[in-house]
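Trainee: A predicted structure for the sequence below; I have some questions about it.
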Amino acid sequence: MKIHFIAIGGAAMHNLALALAEKGYKVTGSDDVIYEPSKSRLNNKGLLPEQFGWYPDKIHENLDAVILGMHAKTDNPELLRAQELGVKIYSYPDFLFEQSKNKTRVVIGGSHGKTTITSMILHVLNYHNIDVDYMVGAQLEGFDCMVHLTDKNDFIVLEGDEYLSSPIDRRPKFHLYRPNIALLSGIAWDHINVFPTYENYVEQFKLFVDSIVKGGSVTYNQEDHDLKQVVESSENTIRKMPYQTPEYSVENGVTFLETPEGPMPIEVFGKHNLNNLAGAKWICQNMGVDELDFYEAIATFKGASKRMEKIAENETSVAFKDFAHSPSKVEATTNAVKEQYPERRLLACLELHTYSSLNAEFLKEYKGALNAADEAVVFYSPDAVKIKRLDEVTEKQIADAFQKKELQVFTDPEAFKGFLFNQDFENKALLLMSSGNYGGLNFDEISEVMG
């Protein structure tokens, strides 16, 4: 098959392109800008466009399909040409469903934790040499690509994102997958540029539960009240299987999970991650992995890239970076690090980087999110606010929203870097939370500063 990618450079898009090339498809693509690591990975496989930009002559009637990425606009010249010629146009999730129509589709959804849960499942299956197709939102240790597609595997494991499918398909991605086996980790309002009210956001999860194939199943976090209500009120004829955080303990900076064989040390930590682990266990059991085999494998799981990733450690200090940006995840991550290292002072830094987090109305959702920290910092770029065409956010608004005593707010990258690198890290835990990089912070330098 001949497939052309419009906006091939995205994190998800370039991985799908690599997976299809590996499968033997003839892949071409375009984009107006491509950053690392996408650029090098595409180049290594001969898929990097020779020139950046949009070229309608790349679209022709011999193409079997065009895959349209979210980075493209509705007036994209290549998209308009494809529409004119009647070439089949897929969104990313639409194409994944097309590739998995004859497989058992396992879809992991929820406002938070879905990448970690998907990663845990894939780690366990890989540990036991069980080959499945998959799509996950982070690079995993032991996996070359974030997407893997074959004609032979019976299962496909998909991370189910609730964001829009493409510029011309405004449905949430996870509505397109029609799972046989589903998991929902929780509901916490996000993507307010698309879902302006909480009720509108919750509705997307109701639609997802109703999209599960009849006779299928949904495994859900019963500790989330709104999610529990969504699942239990659904009239879809599916099995509904609740899970909850398992028993665990923390001793000397090590988390022990209670198992039928006794306490077992694990690499991940924090109540939210133990909750994620419980969900992953039930999905793996649905896929044929027994409980003890799950525990054996999960003991070696170190986490997904950028999810509670340890970036530096010495005898008296430790530093983590985490993708957390939504209020619920920021609170869970901050609490987790404090619980793991109760004797150390916790310096928690948060970059407000997403559309939702920089919205003056949404800011109040962060109340108390950094309370577990001994010292808290919020960084944001006024330029990012302007680029997103949002109303100006002031330092006072941020302080009022978080309601954290002595909260420090930085807007200048160099000032934040100076503050961070002049810290005395003796007996301290550092947590850097962001989906960005604090205006150009090199995370590798943290370990040098800690010594």
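Mentor: That came in fine, so what should we check first?
Trainee: hey, let's count contacts and neighbours off CA atoms from now on
Mentor: Will do.
Trainee: Hmm, residue 64 and residue 88 touching each other?
Mentor: Yes - the criterion here is CA atoms under 8 Å, and residue 88 meets it with residue 64 at 6.9 Å.
Trainee: Return every residue with contacts to both of those two.
Mentor: Listed as contacting both residue 88 and residue 64 by CA atoms under 8 Å, 6 or more residues apart in numbering is no residue at all.
Trainee: for the longest helix along the chain, packing partners?
Mentor: What stands out as the longest helix in the chain, according to DSSP state H, is helix 271-286. Applying 3 or more CA pairs under 8 Å, 6 or more residues apart in numbering; DSSP states H and E, we find helix 271-286 packed against helix 114-127, strand 181-184, strand 217-221, helix 291-298, helix 327-340.
Trainee: Mind checking what helix or strand follows the first one in sequence?
Mentor: Toward the C-terminal end, the helix or strand that comes next after helix 114-127 (DSSP states H and E) is strand 133-135.
Trainee: let's bring in a second one:
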Amino acid sequence: MTKVHFIAVGGSVMHQLAIALKNKGYQVTGSDDEIFEPALSNLRQADILPASTGWNADSITPDLDAVILGMHAREDNPELIKARELHLKIYSFPEYIYQESKNKTRVAIGGSHGKTTTTAMVMHALQLNHQAFDYLVGARLEGFAQSVNITDAPVIVCEADEYPASAIEKRPKFHFLHPQIAVLTGIAWDHINVFPTYDIYKEQFAIFIRQMEAGQVLIYNNTDEELVNLVTATGGHLKLIPYGLPAHTIRNGVTSVSFGDASANLEVFGDHNLLNLHAAKLVCNELGVSDAEFLAAIATFKGAAKRLELVAKDDHCVIYRDFAHAPSKVKATMEATKHQFPDRKLIAVLELHTYSSLNADFLEQYHGALDTADTAVVFYSKHALEIKRMPDLAPELIAQRFGRNDLHVFHNREKLEAFLAAQSYQDANLLLMSSGTYDGLDFSKLKALLPSNH
């Protein structure tokens, strides 16, 4: 029996891989110095929750076939030191995914934005067309028990992340997947803490393309000029399939998309989602799904969690919550909402929550990002700055960096709530964008803002 040990098993994707391998029949153990929900309950249910928290070198035995190292583990971890002493095989998460999928068709979906949604669309379409496949995706999706699945299926569909693989393997995760079919959705630098300059960031994608073997498939967004230049310069050895916006119409807030004679009404909207959908269709075509079969499936796709997630709606107002926080994503989400409801006012609230977005030097990347909104609001929490040990931000500086004199800036949640309660939502939509929680905003109470409740 294959024996695997996870160092830092409590990670959001790590614990999902641990469960997937246990389901496959492997003997799985793990350790961590802290495990939070939902990993805690998930691991307990799968009977692989460590008996105690903390690191224990005795857990590392010579009979282990693999040790999988999470991002949270450091170089001086006693279990890692012991594994090295015993010359065991040590893998980062993506390296191990590759080991498990050497004999499969590997699909890797990379790019600065749209990875999760594009991956989710491919998974949704393959599932409804009864194709067997494994997967790795960065969010919980409706219809899938977990976010990682490893079986004996002939195909694996992976969301391919450009962040470093582990504490001892600083190269980006997507460099280890070696796909036969790849998607690149676009390049927009938004990780100043990981990639100090745009050129370093861009080079990671160049390496990804160069590493692919001759004749393999690269599906790329040809509406992204930077990406087109990169693919032209480095992808000559590949089968290149460009994609752009598919033919579509919008009627009464519903988008219909068509390929050839086949068409479908969608539950998602926005140019960014139409681009994601086109990429997903091309992947599915490569895996034997026809345009008509793809469209029949995608008509029931509701979106990935926290991507333009519906909070509340009536006939005059829709309230959305979106995970967007990087400048390019903020722009795309707002333009989509405005485009879908051109006759409605747009009230947009962006929380600065990530290391990059709270960095005064990086803030200039947001210049013009909120221009689409009729009323634009930026919120940041003093608490988030303290945790990240970053200097305070002046509201005037934020307004200047965004290039809007009429920007409303709040760092107190109660004041933000009072401001939102004072707005008129008759023929207006509210869009809240953040990877955080607005210092504990109760989203369920936002329904009270709808005009039908007044």
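Mentor: Everything's here; your move. This is a predicted model, so every value here is computed, not measured.
Trainee: What would you report as the TM-score here?
Mentor: Superposed pair, TM-score by TM-score structural alignment, normalised by the length of the first structure: 0.95. Supporting alignment: 450 aligned residues with a CA RMSD of 1.7 Å.
Trainee: The residue nearest the centre of the first structure: what's its closest spatial neighbour, skipping adjacent residues?
Mentor: Here the mean C-alpha position of the first structure is nearest to the C-alpha of residue 115 (CA atoms, centre = their mean), at a distance of 4.5 Å. In this structure, residue 115 of the first structure finds its nearest non-sequential neighbour in residue 137, 5.7 Å apart by CA to CA, 6 or more residues apart in numbering.
Trainee: Make sure that neighbour is indeed in a strand.
Mentor: No - counting by DSSP: H, G, I helix; E, B strand; the rest coil, residue 137 of the first structure falls outside a strand, being coil.
Trainee: To what extent is it buried, counted in neighbours?
Mentor: Residues lying near residue 137 of the first structure (other CA atoms under 10 Å) number 21.
Trainee: pretty sure it is touching residue 12, no?
Mentor: Yes - between residue 137 of the first structure and residue 12 a contact is recorded at 7.2 Å, counting by CA under 8 Å.
Trainee: give the contact list for the closest residue to residue 154 of the first structure other than its chain neighbours.
Mentor: Excluding its sequence neighbours, the residue lying closest to residue 154 of the first structure (CA to CA, 6+ apart) is residue 103, at 5.2 Å. By CA under 8 Å, 6+ apart, the residues touching residue 103 of the first structure are 153-156.
Trainee: try 7 Å this time
Mentor: Counting by CA atoms under 7 Å, 6 or more residues apart in numbering, residue 103 of the first structure touches 154-156.
Trainee: Over to residue 29 of the first structure?
Mentor: 4-6, 8, 49.
Trainee: Residue 320 of the first structure: what's it in contact with?
Mentor: 308-311, 430-432.
Trainee: make it 6 Å
Mentor: Shown in contact with residue 320 of the first structure (CA atoms under 6 Å, 6 or more residues apart in numbering): 308-311, 431.
Trainee: what about the residue nearest to it when sequence neighbours are not counted, which SS state?
Mentor: Once flanking residues are discounted, residue 320 of the first structure sits nearest to residue 310: 4.4 Å by CA to CA, 6+ apart. Secondary structure, three-state DSSP: residue 310 of the first structure is strand.
Trainee: before we move on, back to that, weed out the non-buried ones from the contacts of residue 320 of the first structure.
Mentor: 308-311, 431 (16 or more other CA atoms under 10 Å).
Trainee: ranges for the strands of the stretch 351-451 of the first structure?
Mentor: Using DSSP state E, counting those that start in this stretch, the strands of the stretch 351-451 of the first structure run over 375-380, 408-410, 428-433.
Trainee: How many residues are close by residue 183 of the second structure?
Mentor: 28.
Trainee: which one in the first structure is aligned with it?
Mentor: Superposed on the first structure with TM-score structural alignment, residue 183 of the second structure falls opposite residue 183.
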